[in-house]
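Chemist: Following is a predicted model, sequence given first.
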Amino acid sequence: MDEIEDYSEKIHEQSNEHAHEILHHSESKDRWVMYVALSTAVIAVLAAITGLLAGNHADDAMLTQIHASDQWAFYQSKGIKAELLASTDHVLVVMGKQSDTVDNKKIAKYKQQQQDIMKKATEYQKESDTHVERHDVLARGVTLFQASIAIGAISIITRRRPLWFVSLGFAAVGLFFLIQELFF
């Protein structure tokens, strides 16, 4: 993502430099370039905010996935303990020795603990999935903002106003994704 941010920053800087040149060396009819440069700066800020939020959700998704994995490992260890006790009891019965009822209580306890652990692991997994979904929505917004910045720069370089409107359209859709994530 750093490469993309560096690329969009370079495009933004180049378009601003070009905008300053046009403003100082051209007629007043090209003053729209100033508005393109200003809108591009605002879009760059929105892209940075959206990228930060997307990164936070990616980090949170990874952390909760690690918690879920830890819980599943704990679940497995309880299952192994229960099976080991059951196997030991079975061997004792086959050998003609009496099975210890304490082991049966421990087995039941381990099985109950497994159910509780499974609930926690499932909750962590759902939370991780939610963070991944939120990250995906915000990542779409970042992509659209970056495309908007690039198209805005192209509109300045080629002096084509309709491209600026296309740029604003991309930014509007990116803003939709940002707002969707923040308020819904």
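Modeler: Perfect, thanks for sending it.
Chemist: can we go C-alpha only for contacts and neighbour counts from here?
Modeler: Will do.
Chemist: Report the separation between residue 67 and residue 84.
Modeler: Going from residue 67 to residue 84 by Cα to Cα, to the nearest Å gives 26 Å.
Chemist: structure B:
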Amino acid sequence: MAEVELPDTDELEELKEKKFTRRVALTTALYAVLLAITSLGGNNAMKEMLLAQQQSSDQWAFYQSKVMREHLYRTQKVQLEAGLIERGSSMTPEARRHYEDKIKKIGEEEERYNREKLPIEHEAKKLEAEREINRSKDPYFDYAEVLLQIAIVLSSIAILSSSRGVFAMSMISTAIGSVLSLNGYLLIFSIPFLH
């Protein structure tokens, strides 16, 4: 009868630990990829928020310049109308016609500035809405990054200690971080204390 060699229990345990270590290491690499994707989303959300804020500020400044020009023309028109009323009867027909022409031209300019400022206001409000969307996204990316970094640390500890419990905690941290990261991209739900 052939002799059957039984495997050494220490070797089996070492093989089992090696398999666990490889799995955790591979999973940790996946965590790092998720962290990179989350970090990219967070950086982009922040850049887009700042860019939209700057562009909306520029639009509001442009809007304000239109408003100021409109008021300037309105003031000039009122002054000319007052001058026409005050000196109207004593003016020559040519001077009166000159005043009326000026009042008409200034009134047209006032109207033009009034019309021109409306699309600028619309664009500024659109940029503000874009800024707010990106502002809403940013906290989700921030918390997701923290949770994914914690998951990487926990999985490293799991490798060193061969602890399946610590590895399970890293998986939970990754799951929550991944959901928050996905929400940063899509804004599926809102968590009030994050805003």
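Modeler: Right, received. Where do you want to start? No experiment lies behind these values; they were computed from the predicted model shown.
Chemist: that older thread, so between residue 67 and residue 84 of structure 1, which is more surrounded?
Modeler: Shown here are residue 67 of structure 1 and residue 84; by other Cα atoms under 10 Å, residue 67 has more neighbours (18 against 13).
Chemist: Could you find the counterpart of the more buried one in structure 2?
Modeler: In structure 2, the residue matched to residue 67 of structure 1 (TM-score structural alignment) is residue 55.
Chemist: try residue 180 of structure 1
Modeler: By TM-score structural alignment, residue 180 of structure 1 lines up with residue 183.
Chemist: Against residue 31 of structure 2, how distant is its match?
Modeler: With Cα to Cα as the criterion, residue 183 of structure 2 and residue 31 of structure 2 are 17 Å apart.
Chemist: what about the two, which has more around it?
Modeler: residue 31 (24 against 17).
Chemist: Excluding chain neighbours, what is closest to the residue mapped onto the more buried one from structure 1?
Modeler: Under the alignment (TM-score structural alignment), residue 31 of structure 2 maps onto residue 43 of structure 1. With sequence-adjacent residues excluded and distances taken as Cα to Cα, 6 or more residues apart in numbering, residue 43 of structure 1 is closest to residue 145, at 6.2 Å.
Chemist: Within the helices and strands, which one has that neighbour?
Modeler: Element membership for residue 145 of structure 1, per DSSP states H and E: helix 101-158.
Chemist: Mind giving me the packing neighbours of the following helix or strand past that helix?
Modeler: The element immediately downstream of helix 101-158 of structure 1 (helix or strand, assigned by DSSP H and E) is helix 161-183. Under the contact criterion of 3 or more Cα pairs under 8 Å, 6 or more residues apart in numbering; DSSP states H and E, helix 161-183 of structure 1 touches helix 32-94, helix 101-158.
Chemist: could those helices go into CSV alongside distance to residue 18 of structure 1?
Modeler: Shown next, in CSV, are these (distance: least, Cα to Cα, whole Å):
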stretch, distance to residue 18 of structure 1
helix 32-94, 9
helix 101-158, 7
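Chemist: Residue most distant from the centroid, structure 1?
Modeler: residue 96 (59.0 Å; Cα atoms, centre = their mean).
Chemist: Can you tell me how far residue 136 of structure 1 is from residue 51 of structure 1?
Modeler: For residue 136 of structure 1, the distance to residue 51 of structure 1 - Cα to Cα - is 11 Å.
Chemist: of these two, who's got more company?
Modeler: A side-by-side neighbour count of residue 136 of structure 1 and residue 51, using other Cα under 10 Å, places residue 51 first with 23 against 17.
Chemist: With adjacent residues omitted, what lies nearest to the more buried one?
Modeler: Residue 51 of structure 1's closest residue in space is residue 142 (Cα to Cα, 6+ apart), at 5.8 Å.
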